[in-house]
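1. here is the input, now give the coordinates:
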Amino acid sequence: MAIWDDLTGQSEAIALFQSAAADHPGAMTHSWLITGPPGSGRSNLAFAFATALLAPGTPQGDEAAYRQVEARTHPDLNVLTTTGVIIKRDDVRQMVQRSHYSPSVGRYRVIVVEDADRMTEQTSNFLLKELEEPPERTVWILCAPSEADMLPTIRSRVRTVRLRVPSVAEVAGLIERRDGVDAALAERAARHAQSHVGMARRLATNAEARERRQETLQLALDIRGVSGAVMGAARLVEIAGADGKAITEQLDAEERESTLRSLGVEPGATLPPALRSQLRQLEEDQKRRATRSLRDGIDRILVDLLSLYRDVVMLQLGSGSELVNLELAEQLEALSRHTSAASTLAVMDAIATARARIGSNVAPALALEAMLVGVVRAGSAGRGGVSQPLARREIA
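-> Coordinates of the predicted model:
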């Protein structure tokens, strides 16, 4: 068992962490920040490094440590993540307290903070001293999209490891090897996911996810006017909700079953009143995760739409770059001939604005409506006021 096998396109970062786990001179430090775009494998690399640090004998890790880290049950591993929009200060305080515990079985106590960019400034400041002077046998591993997402004071106290975006071929090869997916489907999924490993795997193994993505793109291509934009926005929210539900539904059921089992409640049995507060807390956490999952689903839709108009502007500029949505090439070429690059860039600006608004807690439906109205107006301006969906007209 090699803990680094499921990582792709990050050979330099892997070599650095292997060297640190092997205690090579100057390689090890006790506060790390792993940055990289979504899907680059930040968390996977963090837990692979954690396995190598927690394994008793070898930097390659062993099967027992690997399984415990994978299940998040290793006694010397603590993980801080959130199902909500932000990481709470109380959760950070609890991790700081645990960071002072001595390791139980391994060389280190390892604390992984996923989505560290979700910490508020106040929460980040609470963590500063621990990152600067952690206990001798404690290792902090923070994960965030970029250094800019963290306070300068945090950045100054950690060693940053920057991940790159793996190529489509690298992601496709990983999915084909790990999940037994057909090579053509793996390549298509990796291309549509724009090398986001987790999303590529989902597109490759879930036909419903592929269908929802296809509907999203076709909906944008078929928008006819303001009324269509309003209805389209409502449909996008429905698609994002269905996608989020598909991700969280099974996890919610597994968590509920595990909680009841840990409380000694048999399946189908009545929950004693004294235990209801614990189950209620779980349900609250799941509701927060559902809200975040909806927002994440909407953001995935917006990223897919950006890929659509990115393809259009590449055609308009004659760049020769490979299309992300190669299967829609005929419609994209028709749209590129009858609109201008300026109008396409205006559409992309509208999508980026919608992402920022939703990130600032604007109601998703309102943000999407404004975005799609912007798409209609930009498209109409680029076609000299013609509002008919050109991709469909050209094919007809």
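
2. drop to CA atoms for contacts and neighbour counts, all remaining ones
-> OK.

3. residue 19 - how many residues pack around it?
-> Neighbour count for residue 19, taken as other CA atoms under 10 Å: 16.

4. buried sites along the helix or strand harbouring it?
-> If you go by DSSP states H and E, residue 19 is part of helix 11-21. The neighbour-count check on helix 11-21 (16 or more other CA atoms under 10 Å) flags 13-14, 16-21 as buried.

5. want to put them side by side, so please do this one too:
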Amino acid sequence: MSVWDQVVGQEAAVAVLRAAVRNPQAMTHAWLITGPPGSGRSNAARAFAAALQCPSGGCGACPACATALAGTHADVTVVATEKVTISIEEVRDLIGIAQRSPSQGRWRVIVVEDADRMTERTSNVLLKAIEEPPPRTVWLLCSTSPQDVQVTIRSRCRALGLRVPPVEAVARLLIDRDGVEPDVADVAARAAQSHIGMARRLARDPDARERRRRTLELVTGIRGVGDAVLAAADLVDVAQAEAKAATEDRDAAERAALLHTLGAEDATRLPPALRAQVRQLTEDQKRRATRAQRDVLDRSLLDLLSLYRDVLVLQLGADVDPVNVEHTDQVRRLAQDSTPEQTLHRMDVIGETRTRLAGNVAPLLAIEAMAVALRPQDGRVGA
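-> Down below sits the predicted model:
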């Protein structure tokens, strides 16, 4: 099984990366791998990193491939931030690592997921390292779009664009790799709109499917301002609970590990010299929780957008496969009780809410405003 097998539906991009592995003339020191959410940017970057270290160009079976894909290869460094932005300190650490010669493999590979989360100041710190890298250092930057990365950075990288993989390819991956039942795999792949990570989570996690169902039922339960306010509060509470569940155990383990390292696990009161380190950890954990909540809310809004997308497809009679195949009755009811213009307006409202959340607007206020705008205007559900 090749390392490229997990790069689903990206035959053209894989051909470019394979050529770079085989032919030094096609290789470059910095790559910018872009594509919409779920296209597999991170998978492509990790597979490329493994292939660069593999004597056979990505066999998938040797120790170099296995450790590179697992994130444990000594010469492959992966940065996947869980905070809102990538800090300057993290980038400076990467620059230091990039200056070292490979210790085991053929290349020193630095993978930066979510490179668009670097601020302008942080990008400027990285610029010189990308301009003048050591001979055997390769930077792999991942982002949703080239425009999301500072122009000074992207102008020095070779661009590689990925596309949204076909639903059938994602479903087949879930069946072959994760042992998911075909019917469940197909529903999950469609509901996730070919987002590989989300499809895998929906296929394997009943709680995730239940959260999605509750989100989609939000619009049909809104009949007035009061319902909208309650629905918004419920949606935000669900996001907070999911984000807390995802980070709580890890936060506690990190705090316990830090206190143990500092020799203060049994201390009832920390000495002043140690408080700064604990305070820094707490601040990092808060930023991680903030991003986790934003990510959950954004996924919920994407689910709502997919519902109204199906409604619009039905209203216009378009010959397009639905996303929410298990919510056909709800889609039909919303299509009957509204016009295409109203549906487009609701989709615009949800898109604006995503923009507000990305701009750090208080989640409850943003979701309340959205829910109020989604309510029926003439007493009919979905009208």
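
6. ok so, going back, now the buried residues of helix 11-21 of the first structure in CSV, with distance to residue 234 of the first structure?
-> Shown next, in CSV, are the buried residues of helix 11-21 of the first structure (distance: CA to CA, whole Å):
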residue, distance to residue 234 of the first structure
13, 42
14, 43
16, 47
17, 46
18, 48
19, 51
20, 50
21, 50
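
7. what is the nearest of those to residue 141 of the first structure?
-> Closest approach to residue 141 of the first structure among the buried residues of helix 11-21 of the first structure (CA to CA): residue 17, at 11.4 Å.

8. tell me where the stretch 51-200 of the first structure has strands.
-> 77-80, 109-113, 138-144, 159-162 (DSSP state E, counting those that start in this stretch).

9. out of the buried residues of helix 11-21 of the first structure, which is nearest to residue 367 of the first structure?
-> residue 13 (38.0 Å).

10. what's the separation between the closest one and residue 6 of the first structure?
-> Using CA to CA, to the nearest Å, we find residue 13 of the first structure at a distance of 14 Å from residue 6 of the first structure.

11. what does residue 183 of the first structure give?
-> Distance from residue 183 of the first structure to residue 6 of the first structure, by CA to CA: 17 Å.

12. go on, residue 107 of the first structure?
-> 24 Å.

13. same thing with residue 281 of the first structure?
-> 34 Å.

14. more neighbours: those two, which one.
-> residue 6 (14 against 11).

15. test my guess that that one contacts residue 176.
-> No: Residue 6 of the first structure lies out of contact with residue 176 (CA atoms under 8 Å); the separation is 11.6 Å.

16. packing partners for the helix ranked longest in the second structure?
-> Counting residues, the longest helix found in the second structure (DSSP state H) is helix 272-316. Under the contact definition 3 or more CA pairs under 8 Å, 6 or more residues apart in numbering; DSSP states H and E, helix 272-316 of the second structure sits against helix 206-217, helix 225-262, helix 328-336, helix 340-358.

17. and if we set it to 6 Å?
-> helix 225-262, helix 328-336 (3 or more CA pairs under 6 Å, 6 or more residues apart in numbering; DSSP states H and E).

18. mean shift between the shortest one and the first structure?
-> So that's helix 328-336 of the second structure. Superposing on the first structure and averaging over aligned pairs (mean CA distance after the TM-score superposition for the first structure), helix 328-336 of the second structure comes out at 1.7 Å.

19. what comes up buried for that helix?
-> 330-331, 334-335.

20. from these, pick the one nearest residue 59 of the second structure.
-> residue 331 (45.5 Å).

21. neighbours around the nearest residue to that closest one once chain neighbours are set aside, how many?
-> Leaving out its chain neighbours, the residue that sits closest to residue 331 of the second structure by CA to CA, 6 or more residues apart in numbering is residue 311, at 5.4 Å. Look at residue 311 of the second structure: counted by other CA under 10 Å, it has 27 neighbours.

22. residue 247 of the second structure now?
-> 15.

23. report the separation between it and residue 55 of the second structure.
-> 38 Å.

24. residue 286 of the second structure matches what in the first structure?
-> Matched to the first structure by TM-score structural alignment, residue 286 of the second structure sits across from residue 287.
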